[in-house]
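Colleague: dropping a prediction and its sequence here:
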Amino acid sequence: MVDKPTGDRPGFTHFGYEQVPVTDKAKRVREVFSSVAAKYDLMNDLMSMGVHRVWKRFAIDLAGVRSGERVLDVAGGTGDLTAAFARAVGASGLAVLSDINAAMLEEGRSRLTDRGIVGNVPAVQANAECLPFADNSFDCITIGFGLRNVTDKDAALRSMLRTLKPGGRLLILEFSKPLHEGFAKLYDQYSFKVLPRLGRFIARDEDSYRYLAESIRMHPDQDTLKSMMELAGFSRVQVYNLTGGVVAVHRGYKL
């Protein structure tokens, strides 16, 4: 396993453990998710042994979305969160599926249609760093397992804050740092040895799943992300650790 790099060079950012020009990262991430889109849900079930559904259910419940609200699911991928929010907001509300990747967005549209969810669920190809929505548009914004792939996370947090209504909430569901050292070592072994092999045999793409493992290690830990949200302007930021800190949900509000 390659050691985690300590920081970015000027004009560069991390793509997993690789240093790439800042202008290239979005393209590289797009290539990864275009490659894995068709097998994304199957791989999620295999990689997490189905536990990702429990993590998502926790985030959905924590969001507390009500009938008539407007919800934006950023980096919504295949639409698991969007589907739940569409049902919660009902015909009088709005749930928007957004993703920067066209292949993932198309997969999400297809899955929503298969679930019989149509009507109040527009799908928008959008970059989290510069969301194409008016100020104060949404009661709730979620981003599930997507923030770690964003080049400028601070810009994305500011963009999501801007598009929230006053009193609205942001929920970030993301891989994080295991709380116990022994468990963290086991998790590293699983991430760097098992996941790429699953990618090779199931998705026929070992490199993309190696990147995904590295991107998890490069993502800010619980306290760092909490501080980033507060610096972006969110208040009452709370952190909920799941599965020993493998995943965390951060929730913050716009004043």
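Modeller: Right, received. Where do you want to start?

Colleague: can we go C-alpha only for contacts and neighbour counts from here?
Modeller: OK.

Colleague: quick one: contacts for Leu94?
Modeller: Contacts here follow C-alpha atoms under 8 Å, 6 or more residues apart in numbering; on that basis Leu94 touches 68-71, 86, 120-121.

Colleague: the stretch 51-200 of the chain: strands as residue ranges?
Modeller: Remark: strands assigned in the stretch 51-200 of the chain by DSSP state E, counting those that start in this stretch are 70-74, 94-99, 123-125, 138-144, 164-175.

Colleague: so can I have JSON lines of these showing distance to Val239?
Modeller: Formatted as JSON lines, the strands of the stretch 51-200 of the chain follow (distance: least, C-alpha to C-alpha, whole Å):
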{"stretch": "strand 70-74", "distance to Val239": "19"}
{"stretch": "strand 94-99", "distance to Val239": "24"}
{"stretch": "strand 123-125", "distance to Val239": "28"}
{"stretch": "strand 138-144", "distance to Val239": "14"}
{"stretch": "strand 164-175", "distance to Val239": "10"}
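
Colleague: nearest to Phe15, out of these?
Modeller: With C-alpha to C-alpha, the closest approach to Phe15 among the strands of the stretch 51-200 of the chain belongs to strand 164-175: 16.1 Å.

Colleague: count the neighbours of Glu18 for me.
Modeller: As a burial measure, Glu18 scores 14 neighbours (other C-alpha atoms under 10 Å).

Colleague: burial of Phe201, as a residue count?
Modeller: 10.

Colleague: check which helix or strand covers Leu212.
Modeller: With elements taken from DSSP states H and E, the one containing Leu212 is helix 206-218.

Colleague: just the angle between that helix and strand 164-175, please?
Modeller: 110 degrees (axes from the mean of the first three to the mean of the last three C-alpha atoms, to 10 degrees).

Colleague: then this one, side by side with the first:
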Amino acid sequence: MDENSVSFGYEDVAPDEKTRRVGAVFSSVAKKYDVMNDAMSGGMHRLWKDRFVRRVKPRPGERILDMAGGTGDIAFRLEAAGASVTVSDINQDMLDVGLDRAVARGIDTLVWSRQNAEELSFEDRSFDAYTIAFGIRNVTRIDKALAEAHRVLRHGGRFFCLEFSTTQWPGFKEVYDVYSHKLVPKIGAKIAGDAESYQYLIESIRRFPDMPEFERMIREAGFSQTKVEPIMGGLVAIHSGWKV
């Protein structure tokens, strides 16, 4: 892959093409996104997100940007702790699902904003914390998104990312590879009527940098005191860093 291309699953494509294709994927799966998360993870994604938010330690009144937070799963948890949360996503269909879910829950304190993670419209040092869950691997230029996360955080602000990685558990990795490549697209076809989008989502996990490499990228964006917390041997990982 050269500097003029990025990965879209197992393909290398032009950056604009990836942005377009990823947009189409999430517009297609938006309405069934949370149902599919339950089906694919056996409900474990809820536990991972709970653990993630515990690491963030949201506090009453602090400003948090939840990027790629379309359907509101992380934002609802942050808001429950009293934080002032801005939910941002590049995909309006995902945001619409989140808005509907917020209305159904009687939550009217969230700010919803369509944003490209690589070119945020917020001013410098606008937020106390930046969160992104299962979204960074779909960004076209990850380095630009990390740089923007650093820019919009105040000094002393914290960055948290929950993302799939590569499990190191012996035996489990092989089983998971078979499950994800063979069964997940079939589940996607049955529940969401879209096998191809879920094929891409699995491939995007395989192409995402491993834990040490992604931690290096976070440090290169300017963050200090970086940390990686593997879950299930690294199947999922919580990455964090501070702007100091």
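Modeller: Yep, it's here. Fair warning: this is a prediction, and the values are worked out from it, not measured in the lab.

Colleague: got a TM-score for the two of them?
Modeller: Laid over one another, the chains give 0.98 as their TM-score (TM-score structural alignment, normalised by the length of structure 2), with 244 aligned residues with a C-alpha RMSD of 0.9 Å.

Colleague: Val6 of structure 2 matches what in structure 1?
Modeller: Mapped onto structure 1 by TM-score structural alignment, Val6 of structure 2 lines up with Thr13.

Colleague: any idea what Asn116 of structure 2 aligns with in structure 1?
Modeller: Aligned by TM-score structural alignment, Asn116 of structure 2 pairs with Asn127 of structure 1.

Colleague: pretty sure that match contacts Phe133?
Modeller: No. Asn127 of structure 1 is beyond contact range of Phe133, at 11.0 Å (criterion: C-alpha atoms under 8 Å).

Colleague: how about the contacts made by whatever residue of structure 2 lines up with Thr142 of structure 1?
Modeller: Alignment note (TM-score structural alignment): Thr142 of structure 1 maps to Thr131 of structure 2. By C-alpha under 8 Å, 6+ apart, the contact set of Thr131 of structure 2 is 64-67, 159-161.

Colleague: need those residues in TSV with distance to Tyr198 of structure 2 and neighbour count, can you?
Modeller: Output for the contacts of Thr131 of structure 2, formatted as TSV (distance: C-alpha to C-alpha, whole Å; neighbours: other C-alpha atoms under 10 Å):
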residue	distance to Tyr198 of structure 2	neighbour count
Ile64	29	27
Leu65	27	26
Asp66	23	24
Met67	21	29
Phe159	28	25
Phe160	25	24
Cys161	21	21
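
Colleague: for Asn116 of structure 2, give its distance to Gln92 of structure 2.
Modeller: 11 Å (C-alpha to C-alpha, to the nearest Å).

Colleague: nearest spatial neighbour of Val124 of structure 1, skipping sequence neighbours?
Modeller: Counting by C-alpha to C-alpha, 6 or more residues apart in numbering, Ser98 is the residue found nearest to Val124 of structure 1 once chain neighbours are left out, at 4.7 Å.

Colleague: neighbours around the one you found, how many?
Modeller: That count, for Ser98 of structure 1 with other C-alpha under 10 Å as the rule, works out to 27.

Colleague: before we move on, what about the one 10 residues further on?
Modeller: When neighbours are defined as other C-alpha under 10 Å, Gly108 of structure 1 has 24 of them.

Colleague: what sits against it?
Modeller: The neighbours of Gly108 of structure 1, taking C-alpha under 8 Å, 6+ apart as the test, are 76-79, 97.

Colleague: map it across to structure 2 for me.
Modeller: Gly108 of structure 1 maps onto Gly98 in structure 2, with residues paired by TM-score structural alignment.

Colleague: which residues touch Thr151 of structure 1?
Modeller: Contacts of Thr151 of structure 1 by C-alpha under 8 Å, 6+ apart are 13, 22, 25-26.

Colleague: hmm, which of the residues you listed are common to structure 2?
Modeller: Counting by both residues aligned by TM-score structural alignment, their matches' C-alpha atoms under 8 Å, structure 2 reproduces these contacts from those: 13, 22, 25-26.

Colleague: can you give me the distance of the residue nearest to Val124 of structure 1 to Asp73 of structure 1?
Modeller: Relative to Asp73 of structure 1, and taking C-alpha to C-alpha, Ser98 of structure 1 is found at 6 Å.

Colleague: ok, and the closest non-adjacent residue to Pro8 of structure 1?
Modeller: To be clear, residue 8 of structure 1 is Asp; Pro isn't right here. Nearest non-adjacent residue to Asp8 of structure 1, counting by C-alpha to C-alpha, 6+ apart: His14, 6.6 Å away.

Colleague: run a quick neighbour tally on the one you found.
Modeller: 20.

Colleague: and whichever residue in structure 2 pairs up with Ala83 of structure 1, how far is that from Leu153 of structure 2?
Modeller: Structural correspondence for Ala83 of structure 1 with respect to structure 2 (TM-score structural alignment): Phe76. Phe76 of structure 2 is 21 Å from Leu153 of structure 2, where distance means C-alpha to C-alpha.

Colleague: which one of the two has more residues nearby?
Modeller: Leu153 (26 against 21).

Colleague: and the more buried one, what is it in contact with?
Modeller: Per C-alpha under 8 Å, 6+ apart, neighbours of Leu153 of structure 2: 124-130, 243.

Colleague: what's the closest of these to Arg207 of structure 2?
Modeller: Using C-alpha to C-alpha, the contacts of Leu153 of structure 2 come closest to Arg207 of structure 2 at Tyr130, 23.7 Å.

Colleague: picking up where we left off before, save the kept ones among the contacts of Thr151 of structure 1 as a markdown table, and put in distance to Asp114 of structure 1 and secondary structure too.
Modeller: Converted to a markdown table, those look like this (distance: C-alpha to C-alpha, whole Å; DSSP: H, G, I helix; E, B strand; the rest coil):
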| residue | distance to Asp114 of structure 1 | secondary structure |
| --- | --- | --- |
| Thr13 | 38 | strand |
| Val22 | 37 | helix |
| Lys25 | 32 | helix |
| Ala26 | 29 | helix |
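
Colleague: will you turn these into a markdown table that also has distance to Asn149 of structure 1 and neighbour count?
Modeller: Compiled in a markdown table, these are given as follows (distance: C-alpha to C-alpha, whole Å; neighbours: other C-alpha under 10 Å):
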| residue | distance to Asn149 of structure 1 | neighbour count |
| --- | --- | --- |
| Thr13 | 11 | 20 |
| Val22 | 12 | 16 |
| Lys25 | 9 | 20 |
| Ala26 | 8 | 17 |
